[in-house]
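Visitor: Here is a sequence with its predicted model. Questions after.
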Amino acid sequence: MKAMIDACHGFFTLPDEEREEFKSSNDVLEMFNCGTSYNLDLDKFLKWRDFFNARVHPEFYALSKPAGVSEVSLKFSRKTRQVALEITSAIAESLGLDPSYIHHAMNTDRGFEILAANYNPPCPQTESAIGLPRHTDSGLFTLLIQNEMNGLQVEHNGKWATIDVPPNCFFVNLADQMDILTNGKYKSLIHRATLNNKATRISVVFSHGPSADTVIAPAPELLEKHGQAPKYIGMNYIEYMKIQLSGKSYQKSTLDHMRYKHAG
């Protein structure tokens, strides 16, 4: 895990002209994109971060700089994917389903998986800036690691709680597609990233998701078992991600757009 954090630090401290070589469009299907969010968002809050997103499954994007980063990220992604698959089986069992149910329903053999990194240097005005604003993640769940600086906060009962993620540990963050699949049994976690004025925070997130062409809807087996009506409409995963990336769901999560009116 430390090697992955160090590799990301190496990328973010490359000269600007070298990082410019990797910039691409903001299309969700791009194998790699990176950029800087030191700009005003719609709510006039300054987002203070550098970032990259790399597709690592089913195809793996091999980042060429700095030296060794491709090997480190490949090893990390493969091992983390195995952890994600074990968690997926455990969630299925906890729901009274066959351990392989979610794997088959979500086509995880071709799962759309992304390795993302965020770099938040010390911010002189933390009261008017944010690392990442309030949001939920799009996939089934994410696995997060970070350096020694905290900054992740989750929303609980209308208040923000800072999460202490110990070294060499994952924080598992349930995401939107798991919420939809379980009809709200496993709820997507609302969270944000805060800043500090003392040291740089680096976080790395592995997003575990369905295949890009899978249509996700509440599992019929769970609806029948619990006598429930579906709370969400079904949607192709790639279309869901495009809506989320487009900004159309600003200040209202994409998940909220998917709710049937009767579900509130």
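Guide: Alright, I've got the coordinates.
Visitor: all contacts plus neighbour counts: C-alpha atoms, from now on.
Guide: Noted.
Visitor: Run through the helices of the stretch 151-264 of the chain in chain order.
Guide: Secondary structure of the stretch 151-264 of the chain by DSSP state H, counting those that start in this stretch: the helices cover 176-181, 220-226, 237-246, 254-257.
Visitor: So for residue 11, which of the ones you listed sits nearest?
Guide: Between residue 11 and these, the shortest gap by Cα to Cα is with helix 237-246, which sits at 23.6 Å.
Visitor: Show me what counts as buried in that closest one.
Guide: Residues of helix 237-246 classed as buried: 237-238, 240-245 (neighbour count, 16 or more other Cα atoms under 10 Å).
Visitor: now, which of those residues sits nearest residue 158?
Guide: residue 244 (22.9 Å).
Visitor: my guess is the closest one meets residue 255, correct?
Guide: No: between residue 244 and residue 255 there is no contact under Cα atoms under 8 Å: 9.1 Å.
Visitor: A further structure is provided below for comparison with the first:
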Amino acid sequence: MAAATDAVRGFHEADGGEGSDKARLYSREPARAVKYHCNFDLYQSPVANWRDTLYLRMAPDQPDAGDLPDSCRDALFEYAEQVKNLGSTLFELLSEALGLKPSYLTDIECNQGQIILCHYYPPCPQPELAIGTSRHSDSGFLTILLQDEIGGLQILHEDQWVDVTPTPGAFIVNIGDLLQLISNDGFRSVEHRVVAKNATPRVSIACFFSTHFHPASTRMYGPIKELLSDENPPLYRETLVRDYIKHYYSIGLDAKTAISDFRL
């Protein structure tokens, strides 16, 4: 965890001139597995976020080692492998929590896709006029987040923003929209944001588990039939993951708008 955080900080604080890894990787091309950019939703969202991002699509198809920056390649490949293992364990526990067999969520491929976003939030001269990351819920099934000691992450609880105080050696695990959808509200995705700060830069590494990286996938996801009954009817319509993600991206980061549009 420390090695990954240090590696990400080093990449973001390195020179970005001609010939640098930043210049080589800068792209807004959706299909690229490794890229450096800011604000994936720059042309959809009503506001821009005060952060830069190193984007890594690590599964189901791992990028070539040469695609990653030299300075953080080894640390991030190792981190991705360890977090993928942790995710598989969490999916087993979540399956059991729903009253299903431990392998249920992995059997339906909730853990097959892995994207890692390495965020860097520079000091902001006027934090009261900016936002680090806009209010949103995550689009996928599950998110495992590592944050440094700076803080700034908040979750929305009973219409109040609550600070998520950094705890050394701990991960933050978020339920995503798609897990809320297939669990029929058994689990609920959490709205969160990151406030801008004017002091020390903040680093976070978010690992998202989703399956929209295989556009040819025809697996439909809807409320799990074993969870449904006359007392617990389906609350959402079925969808291809790529169709849900396309709708989510068309809106940009914005509360929980996307999943509400799939409610029956």
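Guide: On my side now, so go ahead. As the structure is a computational prediction, the values presented were derived from the model and not from experiment.
Visitor: what TM-score do we get after superposing?
Guide: TM-score for the superposed chains, counting by TM-score structural alignment, normalised by the length of structure 1: 0.88, backed by 255 aligned residues with a Cα RMSD of 2.3 Å.
Visitor: Find the nearest non-adjacent residue to residue 142 of structure 1, please.
Guide: Nearest residue to residue 142 of structure 1, sequence neighbours excluded (Cα to Cα, 6 or more residues apart in numbering): residue 207, at 4.4 Å.
Visitor: Quick check: the aligned residue for the one you found in structure 2?
Guide: With TM-score structural alignment defining the correspondence, residue 207 of structure 1 maps onto residue 208 in structure 2.
Visitor: I'd assumed residue 144 was in contact with that match.
Guide: Yes: applying Cα under 8 Å as the test, residue 208 of structure 2 and residue 144 come out as touching, 6.7 Å apart.
Visitor: Name the SS class of the aligned residue in structure 1 for residue 99 of structure 2, please.
Guide: Alignment note (TM-score structural alignment): residue 99 of structure 2 maps to residue 96 of structure 1. Taking DSSP: H, G, I helix; E, B strand; the rest coil as the rule, one finds residue 96 of structure 1 in the coil state.
Visitor: where's residue 96 of structure 1 relative to residue 89 of structure 1, distance?
Guide: According to Cα to Cα, to the nearest Å, residue 96 of structure 1 stands 11 Å off from residue 89 of structure 1.
Visitor: more crowded one of these two?
Guide: residue 89 (17 against 12; other Cα atoms under 10 Å).
Visitor: which residues does that one contact?
Guide: Counting by Cα atoms under 8 Å, 6 or more residues apart in numbering, residue 89 of structure 1 makes contact with 99-103.
Visitor: Number of residues surrounding the closest residue to residue 241 of structure 2 other than its chain neighbours?
Guide: Closest residue to residue 241 of structure 2 apart from its sequence neighbours, by Cα to Cα, 6+ apart: residue 212 at 5.6 Å. Other residues near residue 212 of structure 2 come to 19 when the count uses other Cα under 10 Å.
Visitor: Residue 212 of structure 2 and residue 83 of structure 2, how far apart?
Guide: 19 Å.
Visitor: quick one, strands of the stretch 51-200 of structure 2?
Guide: Here the stretch 51-200 of structure 2 has its strands, by DSSP state E, counting those that start in this stretch, at 52-59, 113-121, 133-136, 142-147, 153-157, 160-163, 172-175, 192-194.
Visitor: re earlier: I'd like the contacts of residue 89 of structure 1 written out as JSON lines, with distance to residue 164 of structure 1 and neighbour count added.
Guide: Listed next are the contacts of residue 89 of structure 1 as JSON lines, based on distance: Cα to Cα, whole Å; neighbours: other Cα atoms under 10 Å:
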{"residue": "99", "distance to residue 164 of structure 1": "30", "neighbour count": "18"}
{"residue": "100", "distance to residue 164 of structure 1": "32", "neighbour count": "14"}
{"residue": "101", "distance to residue 164 of structure 1": "32", "neighbour count": "16"}
{"residue": "102", "distance to residue 164 of structure 1": "29", "neighbour count": "23"}
{"residue": "103", "distance to residue 164 of structure 1": "30", "neighbour count": "18"}
